[in-house]
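Asks: Fold the following for me, if possible:
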Amino acid sequence: MPASLSIYGAGRLGQTLAKLWHQQAYFDIQQLYCRTQSTCLDARDFIGAESAQCLSNSDALSSSDIWLVSTPDSAFANACESLKHIIRPGDIVFHCSGALSSSELNRLQAQGAFIASIHPLHSFAQPAQSLTQFAGSHCAYEGDAEALAALLPAFEQIGGHCFAIEGNKWLYHAASVIACNYLAPLIAASHQAFAAAGIDQQLADTLLQPLLSGTLENIRQQGPANALTGPIARGDHDFVTAQWQALENNHSQLAELYRDMAKHTTRLALQRDNSEELNAKLQKLRGIFEE
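Replies: Next comes the predicted model:
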């Protein structure tokens, strides 16, 4: 008989994981807790676990073998307060925060629960899409061995590739944010620059798709520094300053972003095995952007 799983805060992440496990009958989805009953009912409909209880009153919660706390990170303390009266020795409680460790659940560990944190490197913006895209996602884990012994096979069953995280989770999560969350504003800035050049967003997306996919593949094969192309990689002072000036004349905020990115790109270009002539050009560019 599968272990019972209850979810405290059945948002996009919680719904997605629960449905993936429910589809494979890996866990018995027992309880869903949300702030409103309508949200909870919608979550249950998405998951498809018709027998799961929908609760919006934490006092009505009952015991469960495993608890997923998938509230915002700032609400972990409230979740522990709500669960403290039903946690039994040997129960498993975990969260999926990328920045916070399992120690956020220490209050429940003190009552005999085994705790863990498992963070999938995956965007859950659209749960319906995540159902087909989750497989292959890497999941950073840490916590009690007893909790991990039960949870890691569950994530692997739905296609997760689990790896231990032992360093600073804030730095780990910052790395993820830079690569994922900061890409969206960079693309938005690119759209703005294209629009200023008279190119609409639909065409801009068509132009960007092969550039982005090709760049990612080059980075995978060669590493970030060696994958660099374009005017900074060539040390083309006149070309870069002309672009910067064109942005300054049309959109000062884009020009500021261009300058910041050019500064980091120049530093990266200097890490390559360049000729003395190219390094001299890059140092000249670096002086302009870091002055």
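Asks: going forward, measure contacts between C-alpha atoms and count neighbours the same way
Replies: OK.
Asks: all helices of the stretch 51-200 of the chain, in order?
Replies: Taking DSSP state H, counting those that start in this stretch to define them, one finds helices in the stretch 51-200 of the chain at 76-83, 106-109, 127-133, 145-157, 169-179, 183-196.
Asks: Most tightly packed of these?
Replies: Across these, averaging neighbours per residue (mean count of other Cα atoms under 10 Å) puts helix 106-109 on top, at a mean of 20.
Asks: so what does it touch, helix or strand wise?
Replies: helix 76-83, strand 114-120 (3 or more Cα pairs under 8 Å, 6 or more residues apart in numbering; DSSP states H and E).
Asks: With distance to residue 223 added, can I get the helices of the stretch 51-200 of the chain in JSON lines?
Replies: Output for the helices of the stretch 51-200 of the chain, formatted as JSON lines (distance: least, Cα to Cα, whole Å):
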{"stretch": "helix 76-83", "distance to residue 223": "38"}
{"stretch": "helix 106-109", "distance to residue 223": "40"}
{"stretch": "helix 127-133", "distance to residue 223": "25"}
{"stretch": "helix 145-157", "distance to residue 223": "28"}
{"stretch": "helix 169-179", "distance to residue 223": "14"}
{"stretch": "helix 183-196", "distance to residue 223": "18"}
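Asks: compare with the first, here's sequence two:
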Amino acid sequence: MNVFVVGAGRVGRALLILCRESGHTITGSYNLTEVGAKRTTEITGIPTQYGATLDVSDNTELLWITTSDEHIASAAHQVTIQNPHLPKTAWVHCSGALAADVLREAVPSAWSVAGAHPLQSFVNPQRAADAAKSAAWFVEGEPDALSRVTTFLLSLGVLPRPLPAHLRPLYHVAGVLASNAAIALFSAAASALTMVGLTRNDAVTSLLPLWQTTIDNVAEKGLPEALTGPIARGDVSVVRAHLSAMELVAPELISLYRELGIRTLQLASEANRTDPQKLNEIAQLLKD
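Replies: Purely as a prediction, here's the structure:
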């Protein structure tokens, strides 16, 4: 399939690598700045336009808009202004939170629009491209664009999952909690270790094996069976000791601990392997 990428930043670079490695023809790419365009070319080997030049090849079948969410409509508008005679092309944005309608507002009705988003993070372009081949992709939009993006994803060995447009923000909440919020939680755990004498780097290094085995447990056993720890064991005295320690030296962590503890109680109750009386005692501690 002939593919053009507008917005060759983190997501766009990964997509370009993915297209190249999967045998698709890249008809071009575009980045707003010269620095960004040169960096994209260095990373992907794909010549990248920038600035006022945005010429989309007439044989483009799938045009990806991979800018940040707030720039999707303006980027699409720029393409339509500079390429008014572009043949019928499917337009797809890569936002997790926005529906395909954000493109519909900027793209003439002759062109079909869709949204396609992989449930993954994008930091290292090559790693992200590799992950995209096994990630869960969620799609919604108009029939022609959906057909083309589905064909594209099937070529990667990915079966896209339909996502109603009005539920995209909630879907994105799931991604934020599993990724961004998980890093914030990891940061909180690291800060607790710095209070017992570790440097931040040492704290991160010390926590990584625990984090990895936790992910492995979820992958192997699922929820709620992967749950471990004092609440899962019904260890009231340990939870009480945690709260006392935080009151003394880390009061800023208490509200987070209580909130997550209540969620952990729900999982422990669902697992049905802990004395309900113990769980009730822990619940009372977390509410006090």
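Asks: now what about the TM-score between them?
Replies: Once superposed, the chains reach a TM-score of 0.87 (TM-score structural alignment, normalised by the length of the second structure), with 283 aligned residues with a Cα RMSD of 2.4 Å.
Asks: right, and the helices and strands packed on helix 106-109 of the first structure - which one's nearest residue 271 of the first structure?
Replies: strand 114-120 (31.4 Å; Cα to Cα).
Asks: Give the aligned equivalent of residue 99 of the first structure in the second structure.
Replies: Correspondence of residue 99 of the first structure to the second structure, assessed by TM-score structural alignment: residue 97.
Asks: since we're on its match, how many residues are nearby?
Replies: By the criterion of other Cα atoms under 10 Å, residue 97 of the second structure has 19 neighbours.
Asks: just residue 117 of the second structure next, same as before
Replies: For residue 117 of the second structure, the count of nearby residues is 23 (other Cα under 10 Å).
Asks: Does it touch residue 95 like I think?
Replies: Yes. In this structure residue 117 of the second structure lies within contact range of residue 95 using Cα atoms under 8 Å: 6.1 Å.
Asks: Relative to residue 214 of the second structure, how far out is residue 220 of the second structure?
Replies: Per Cα to Cα, to the nearest Å, residue 220 of the second structure is found 10 Å from residue 214 of the second structure.
Asks: Tell me which of the two has more neighbours.
Replies: Taking neighbours as other Cα under 10 Å, residue 220 of the second structure and residue 214 compare with residue 214 leading, 15 against 11.
Asks: In which helix or strand does the more buried one reside?
Replies: Per DSSP states H and E: residue 214 of the second structure is located in helix 200-221.
Asks: how big's the offset between that helix and the first structure?
Replies: For helix 200-221 of the second structure, the mean distance to aligned residues of the first structure following superposition is 3.3 Å (mean Cα distance after the TM-score superposition for the first structure).
Asks: Buried ones in the next helix or strand along the chain from that helix, by neighbour count?
Replies: Next along the chain after helix 200-221 of the second structure, taking DSSP H and E as the criterion, comes helix 230-233. By neighbour count on 16 or more other Cα atoms under 10 Å, the buried set for helix 230-233 of the second structure is 231-232.
Asks: what's helix 230-233 of the second structure aligned against in the first structure?
Replies: Using TM-score structural alignment, helix 230-233 of the second structure corresponds to residues 231-234 of the first structure.
Asks: and the matching stretch, how far out from the chain's middle?
Replies: 31 Å (Cα atoms, centre = their mean, to the nearest Å).
Asks: Could you do stretch 100-120 of the first structure as well?
Replies: Once both centres are worked out by Cα atoms, centre = their mean, stretch 100-120 of the first structure turns out to sit 20 Å from its chain's centre.
Asks: Can you give me the buried ones in that stretch?
Replies: Neighbour-count burial for stretch 100-120 of the first structure flags 100-102, 104-109, 111, 113-120 (criterion: 16+ other Cα under 10 Å).
Asks: same check, this time on stretch 193-208 of the second structure
Replies: 193-194, 200, 203-204.
Asks: Stretch 271-290 of the first structure now?
Replies: For stretch 271-290 of the first structure, burial by neighbour count (16+ other Cα under 10 Å) applies to 278-279, 281-282, 285-286, 289.
Asks: Out of those, the closest to residue 78 of the first structure would be?
Replies: Using Cα to Cα, these come closest to residue 78 of the first structure at residue 289, 46.5 Å.
Asks: any idea what that closest one aligns with in the second structure?
Replies: Using TM-score structural alignment as the criterion, residue 289 of the first structure maps onto residue 286 of the second structure.
Asks: Can you name the helix or strand that that match falls in?
Replies: Going by DSSP H and E, residue 286 of the second structure is in helix 276-287.
Asks: Look up how far residue 190 of the first structure lies from the residue nearest to residue 278 of the first structure when sequence neighbours are not counted.
Replies: Nearest non-adjacent residue to residue 278 of the first structure, counting by Cα to Cα, 6 or more residues apart in numbering: residue 235, 6.2 Å away. To residue 190 of the first structure, residue 235 of the first structure is 22 Å away according to Cα to Cα.
Asks: follow-up on the earlier one: report whether the expected contact of the match of residue 289 of the first structure with residue 260 is present.
Replies: No. Distance between residue 286 of the second structure and residue 260: 9.7 Å, which falls outside the contact criterion (Cα under 8 Å).
Asks: Quick one, which of the helices and strands packed on helix 106-109 of the first structure gets closest to residue 48 of the first structure.
Replies: strand 114-120 (22.1 Å).
Asks: what does that closest one correspond to over in the second structure?
Replies: Matched against the second structure by TM-score structural alignment, strand 114-120 of the first structure falls on residues 112-118.
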